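[1] Need a 3D model of the following:
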Amino acid sequence: MLSRSAHRLLFLFFSALVAFALPLNEVGVSVGLIGLVVNWAFEWRYRKFFHSFQGARPLLFFLGIYCLVIVGLIFTADFSWALHDLRIKLPLLLVPIVFFSSDRLQEKELHLILLALIAGVFVGSVASMLVFWQVIPIELTSSRSISLFISHIRFALLICMAVAALVYLMRERYRTLPTILKVLGGLLVVWFVMFTFILQSITGMVIMVLLFTGFMVGRIRAISNPMYRLWAYSFFGAVILIGASMITKTISSYYTVEIVDPAIDTYTTANGRAYSKGLSSQERENGHYVDLFVCEEELEREWNRRGNLRYNEVGKDGFLVQYALKRFLTSKGLQKDSIGVWSLSKDEVCAIEKGVANVLDMSPFSIKGKIYRLVREVDLYNRGVDVGGASLAQRFVYWKLAAQIFSENWLVGVGTGDVKEAYKQKYIENPSLLEPKFQLRAHNQYITMFVTYGIFGGVFFLIALFYPIIALRAWKEPLVLAFAIILMLSMLNEDTLETHIGVSFAAFFYSVLFFGWLRQSKSLSKNVTDASR
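    The predicted structure follows:
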């Protein structure tokens, strides 16, 4: 039998492995989690663990999330998917128990885990930038393509967590850190923030802005001189206004459209050919109508001379070359004729052949282009146009179907494992909504829980998720509060608990921070101490 110190070293090793592997490798995460549980099982003190349950409400409430999954089996019809759900969410049951029944994490131990996360995120971000710089020759179709190891959305969450961890560590060790480490830490924060915007996960960008805002407000409030504090608030407010102005201007540019000349039907190309008559749709790019000034004859002939893909071809991602060409020319304010085609640069021709349909998207990392695409998606959805492939607008469809499913199963939900089948039936009933490859689930964890477990299960999930935050007064500890914000906001835009990396991130850091380190509740501290004797 291993000594207690050996078990503790293994506990810390596997914890650090999970933190390091989260941004890099699912297998590494699995090995780390299994190692934690096996090490805990072989440590003899686990037998006394059950004595510590009395009064441990935050833990019991959180474990209730997994119990909810088990109870949901009563109403399920698809047991194969239900068992998959039970397996995926197993970290929500086991990891909190391991951390709660182990000795409380000391500051140095917590720092080790956080440094492992920071190291993993740094390695992942460097690898991604090597793709961005084409040192690793992988074709970039969008900003998400540079996330090599895990979903770009989950990666963005981990980057936000790494930034929060870095700021926390620098704050805790600021007086003792050498100057060089302070500089490196600051540069690393800047690197992570910039990389988040390069990655262009809207969830990550929003969370990063909120974390930065909270940090700045906290720092400004700490300024003792009222005059300096006022100046700081004014400067920070100006920065926010500039950002808001950029967003507003981008939105306005979409809805501000050109005035159509009543005599437009008399216009001809430079070669004397007539343009197509009238507007067949209201589609527009950068304030210009796509269907105006189109000469199909010249457009097809000249494009076939310039491009490698034929005018009537379908690109490898399923887009029509002619459609992308028309939209791109429109976005530049060019007429869709021979002159327009030959006004394109070689890089622009290559971009069109990759499906780029707006000059703002020439760089897949353009923030302005990202905002514009989101505005366009909302507009297309409101006009009843097919929104397949539009990440934001698709979610409106998912949520609309979720509302229909919930209204039919509001009391107890569809049951564990049956959400996929419930959505499948709705897509069969509404075949025109999205193409099969875009027919996914809610992409909102809160909605998914209400659909799966009904009104009572959904409310219980919210209570179980938020109760430890309230009971342990997590808002008093900036690092814990930052994690809570990251986790809760991620669930608005993603089914965070439905993927291996997502649920592992949630279960692991919830356990580390709430049940392994925070433990401000007397009942928690007392019972864990008793169990360790």
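[2] drop to CA atoms for contacts and neighbour counts, all remaining ones
    Will do.
[3] Report the contact partners of M491.
    The contact partners of M491, taken as CA atoms under 8 Å, 6 or more residues apart in numbering, are N444, Q445, Y446.
[4] Show me the strands in the protein, by range?
    According to DSSP state E, the chain carries its strands in the segments 284-285, 288-289.
[5] Now the ones you listed in CSV, please, with extra columns for distance to L434 and mean neighbour count.
    Listed next are those as CSV, based on distance: least, CA to CA, whole Å; neighbours: other CA atoms under 10 Å:
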stretch, distance to L434, mean neighbour count
strand 284-285, 22, 22
strand 288-289, 25, 24
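[6] Same list, these, but as TSV with distance to S345 please.
    Shown next, in TSV, are the strands of the chain (distance: least, CA to CA, whole Å):
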stretch	distance to S345
strand 284-285	19
strand 288-289	20
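[7] The closest residue to A116 other than its chain neighbours and G28: what is the separation?
    Leaving aside its chain neighbours, A116 sits nearest to F20 (4.7 Å; criterion: CA to CA, 6 or more residues apart in numbering). According to CA to CA, to the nearest Å, F20 and G28 sit 8 Å apart.
[8] Same drill for the two, tell me which one is more crowded.
    Taking other CA atoms under 10 Å, F20 and G28 do not tie; F20 has more neighbours (26 against 18).
[9] I'd say that one and V123 touch.
    No. Here F20 lies out of contact with V123, judged by CA atoms under 8 Å, at a distance of 9.3 Å.
[10] What residues sit buried inside stretch 26-45?
    Neighbour-count burial for stretch 26-45 flags 26, 28-30, 32-37, 39-40, 43 (criterion: 16 or more other CA atoms under 10 Å).
[11] May I see those arranged in a markdown table, with distance to G307 as well?
    Below are these laid out as a markdown table (distance: CA to CA, whole Å):
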| residue | distance to G307 |
| --- | --- |
| E26 | 41 |
| G28 | 45 |
| V29 | 45 |
| S30 | 47 |
| G32 | 50 |
| L33 | 51 |
| I34 | 53 |
| G35 | 55 |
| L36 | 56 |
| V37 | 57 |
| N39 | 61 |
| W40 | 62 |
| E43 | 67 |
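[12] ok, now how distant is the residue nearest to S280 when sequence neighbours are not counted from K336?
    Distances taken as CA to CA, 6+ apart place D291 nearest to S280, at 6.5 Å, with adjacent residues excluded. Taking CA to CA as the measure, D291 falls 9 Å from K336.
[13] Between the two, tell me which one has more neighbours.
    A count of neighbours by other CA under 10 Å puts K336 above the other of D291 and K336, at 26 against 22.
[14] The more buried one and E300 touch, don't they?
    No. The pair K336 and E300 fails to qualify as a contact (CA under 8 Å) at a distance of 9.8 Å.
[15] List the contacts of G413.
    By CA under 8 Å, 6+ apart, the contact set of G413 is F75, F406, F450, V451, T452, Y453, G454, I455.
[16] structure for this one too, so we can compare:
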Amino acid sequence: MFGSKIHRFLYFLALTGITVGLPLNKIVLSLSGLLLAVNWILEGHYKKKILLFTKNKVAVLLFLIFFLHIFGLIWTTDFEYALRDIRIKLPLLLFPVVIPGIEGLNKKRINYLLFIFTVVVTLLSFINWVVFRGGETGSHTELRDLSLFVSHIRFGLMVVFASFVALVLAFSGFAKEGWKKALLFPIGIWLLYYTWYSQVLSGFLAIGLLVVALLFWFLSKNYSGTKRIVGMIIYPLIIVSVTTLVVFAVLPEKKTRPVPADLEYTTPLGNTYTHILESDLTENGNLVFYYICKKELRQHWSEYSSVPIDSLDAKGNKIYGTLIRYMASKGLRKDATDLKKLSKEDIRYIEQGVASVVYTYGGLRSRLAIVSLELQKYWDGGDPNGSTVLERLESWETGWDIIGDHPLLGVGTGDIQNTFQQYYNVRETRLLPENRHRTHQQFLTMWVTFGIPGIALFLILHIVFLVQVWKANLINSFIFGIVVVSSYLTEDTLETQTGATFVAFFLIVLSAGVVKKENNGDSICYGKQK
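    Model prediction:
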């Protein structure tokens, strides 16, 4: 309809809009996707575009996964849910069909899109951080409130991806101008700090897998002979060591229960201690429900805080319970004598609902301490509600039960939610109705929904993508592949519009670096990579 230059301009305007809209909001995302589709229709040349589409293995596989959602309607019963799911998965149709036909999407333009994405993510992360710290809306207590624009989990994955991209671009030919290097390197460091600060578990997991994968990348790509052999020997030792440290940090420390005869039963003020002998719950390695004098805590708490001890903290839990756990985490006895040892900052943390001094440290240590406590409660038969880790364990177990009964074809496009509810009831789960979600694990979701064909096609898609970018030496594409796969381990990444768009968009754009084709002597679509 228009000249080729106008169509190309509109294409890159749409691609830029999607890049900006991913971390910003769904409106920009939807409008940019609409512009991309309309421009593709108006431009014509459908035979050429279809040919280019068929030459892109990643695009074909992603399209087949979308078609599987259509095919899955055959054995579904809940068409309302199925149609809603198909609408969410439209990016799996749009980007594979449209983007391979965009002429001129070469390495330079791909790096431009990555640069724009990284800058936008950085700006939004800074806004999130400033607002969360109280710059505009006062104090916050839940880290999930840190993300103002999109889901904190989705944004956390974008932050990890952008941080590594920034560092790679800073030391690549893209940053040959000094100002780019001066901008990108601090951006990478800031986004890594933001991941540490936000404590998104999937973000930590993504960084861990990226470090492992990139270490293997550099050993394989940059060394040969003796150096590679030495590196490959050291490599698994590093992985085992780090994994062991994380496991020991997460697994609760088993404390030997004190012998009742060895315990003290009188406080320095002459009151009686209570010991719950059957409890093994620990905070920071200290038993929680020992050496408790409720009488003294009630009498003296008001000397340090204006918040009544029987009221709720900022997170909705009883101040008394938070106080007990916090004092235990500091190795204190729960009496008037040790209550005096709490600082004003400690009192403020307790009022805010911080139940352990370890949680004040922030970062990975704090997050692992939370996971450790949740596992303790779960193994002791505690309530899984309100714990993201324990709720996931319940949903994963339920997902495997469903797979066991429907391994071949799954339950169909629209029946996954209803099937999960039925199996939760059969299992007599302790999860409240509002917490009875699907698997929170994309691999399980694909298997539950579409059976063996679904999980097989899904695995093939990502294996093909990673193998292609490995052979083509495209490190940013490799980074994205690892980030996405890591997200599947703890999240239903494709089950939201933002998640589906993030995955489909960058899978296709970044696969552009490995698609080269000659047609009548002319370089088409992606051009040669340097």
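[17] Could you tell me the TM-score of the two chains?
    Once superposed, the chains reach a TM-score of 0.88 (TM-score structural alignment, normalised by the length of the second structure), with 524 aligned residues with a CA RMSD of 3.3 Å.
[18] quick one: which of the contacts of M491 of the first structure sit in helices?
    Among those, DSSP state H puts Q445, Y446 in helices.
[19] if we go to the second structure, which of the contacts of M491 of the first structure are intact?
    When you map the contacts of M491 of the first structure onto the second structure and apply both residues aligned by TM-score structural alignment, their matches' CA atoms under 8 Å, the shared contacts are N444, Q445, Y446.
[20] Tell me the spacing between the first one and F450 of the first structure.
    Okay, so that is N444 of the first structure. Per CA to CA, N444 of the first structure is found 10 Å from F450 of the first structure.
[21] For these two, indicate the residue with more neighbours.
    Taking neighbours as other CA under 10 Å, N444 of the first structure and F450 compare with F450 leading, 27 against 21.
[22] aligned partner of that one in the second structure?
    In the second structure, the residue matched to F450 of the first structure (TM-score structural alignment) is W447.
[23] isn't that match right up against I402?
    No. Using CA under 8 Å, W447 of the second structure is not in contact with I402, being 9.4 Å away.
[24] what sits against T54 of the second structure?
    V60.
[25] I meant to write V130 of the second structure there.
    With CA under 8 Å, 6+ apart as the criterion, the residues that contact V130 of the second structure are E136.
[26] Buried residues in the longest helix seen in the first structure, which are they?
    Ordering each helix of the first structure by length in residues (DSSP H) puts helix 226-255 first. Within helix 226-255 of the first structure, the residues that count as buried by 16+ other CA under 10 Å are R229, A232, Y233, F236, I247, T250, I251, Y254, Y255.
[27] could you dump those to TSV with distance to L497 of the first structure?
    Compiled in TSV, these are given as follows (distance: CA to CA, whole Å):
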residue	distance to L497 of the first structure
R229	41
A232	39
Y233	38
F236	35
I247	31
T250	34
I251	33
Y254	36
Y255	37
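[28] sorry, back to before: tell me the one of the contacts of M491 of the first structure nearest L92 of the first structure?
    Q445 (14.5 Å; CA to CA).
[29] Aligned counterpart of the residue nearest to S280 of the first structure in the second structure, please.
    Per TM-score structural alignment, D291 of the first structure is aligned with F289.
[30] Y273 is in contact with that match, correct?
    No. Assessed by CA under 8 Å, F289 of the second structure is found out of contact with Y273, at 10.3 Å.
[31] on that earlier part again, give the contact list for the residue nearest to A116 of the first structure.
    A116, L117, I118, A119, G120, V121.
[32] now the second structure: which of those match?
    Those retained in the second structure, by both residues aligned by TM-score structural alignment, their matches' CA under 8 Å: A116, L117, G120.
[33] Redo the contacts of G413 of the first structure as a markdown table? Include distance to N358 of the first structure.
    Conversion of the contacts of G413 of the first structure to a markdown table gives the following (distance: CA to CA, whole Å):
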| residue | distance to N358 of the first structure |
| --- | --- |
| F75 | 48 |
| F406 | 38 |
| F450 | 39 |
| V451 | 38 |
| T452 | 40 |
| Y453 | 43 |
| G454 | 43 |
| I455 | 43 |
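[34] Keep only those of those that are in helices.
    If you go by DSSP H, these have F406, F450, V451, T452, Y453, G454, I455 in helices.
[35] Just want to check the distance between the counterpart of Y326 of the second structure in the first structure and I153 of the first structure.
    Using TM-score structural alignment, the partner of Y326 of the second structure in the first structure is F328. Distance, F328 of the first structure to I153 of the first structure, using CA to CA: 28 Å.
[36] From the neighbour counts alone, determine which of those two ranks first.
    F328 (29 against 22).
[37] Isn't the more buried one up against V356?
    Yes. With contact defined as CA under 8 Å, F328 of the first structure counts as touching V356 (7.4 Å).
[38] Spit out the contact partners of the residue nearest to S280 of the first structure.
    Contact analysis of D291 of the first structure by CA under 8 Å, 6+ apart lists G278, L279, S280, S281, E283.
[39] what does V31 of the first structure give?
    Residues near V31 of the first structure by CA under 8 Å, 6+ apart: F14, V18.
[40] hmm, back to that, not counting sequence-adjacent ones, nearest residue to the match of F450 of the first structure?
    Using CA to CA, 6+ apart, the nearest residue to W447 of the second structure is I455, at 5.0 Å.
[41] Pick out the residue nearest the middle of the second structure.
    By CA atoms, centre = their mean, the mean C-alpha position of the second structure lies nearest to S202, the distance being 3.4 Å.
[42] Which position in the second structure pairs with A422 of the first structure?
    Using TM-score structural alignment, the partner of A422 of the first structure in the second structure is T419.
[43] For its match, give its distance to I455 of the second structure.
    T419 of the second structure is 18 Å from I455 of the second structure, by CA to CA.
[44] next one: L148 of the second structure
    Remark: distance between L148 of the second structure and I455 of the second structure (CA to CA) = 33 Å.
[45] same question, Q442 of the second structure
    Taking CA to CA, one finds Q442 of the second structure at 9 Å from I455 of the second structure.
[46] Likewise for I50 of the second structure?
    The gap separating I50 of the second structure from I455 of the second structure is 26 Å, by CA to CA.
[47] Neighbour count: these two, which is higher?
    I455 (20 against 14).
[48] contacting residues around the more buried one?
    F443, L444, M446, W447 are the contacts of I455 of the second structure under CA under 8 Å, 6+ apart.
[49] cool, and P407 of the second structure?
    P407 of the second structure is in contact with W447, V448, G451, I452, counting by CA under 8 Å, 6+ apart.
[50] again with R298 of the second structure
    Taking CA under 8 Å, 6+ apart, we find R298 of the second structure in contact with I309.
[51] Kindly recompute the last result at 6 Å.
    Shown in contact with R298 of the second structure (CA atoms under 6 Å, 6 or more residues apart in numbering): no residues.
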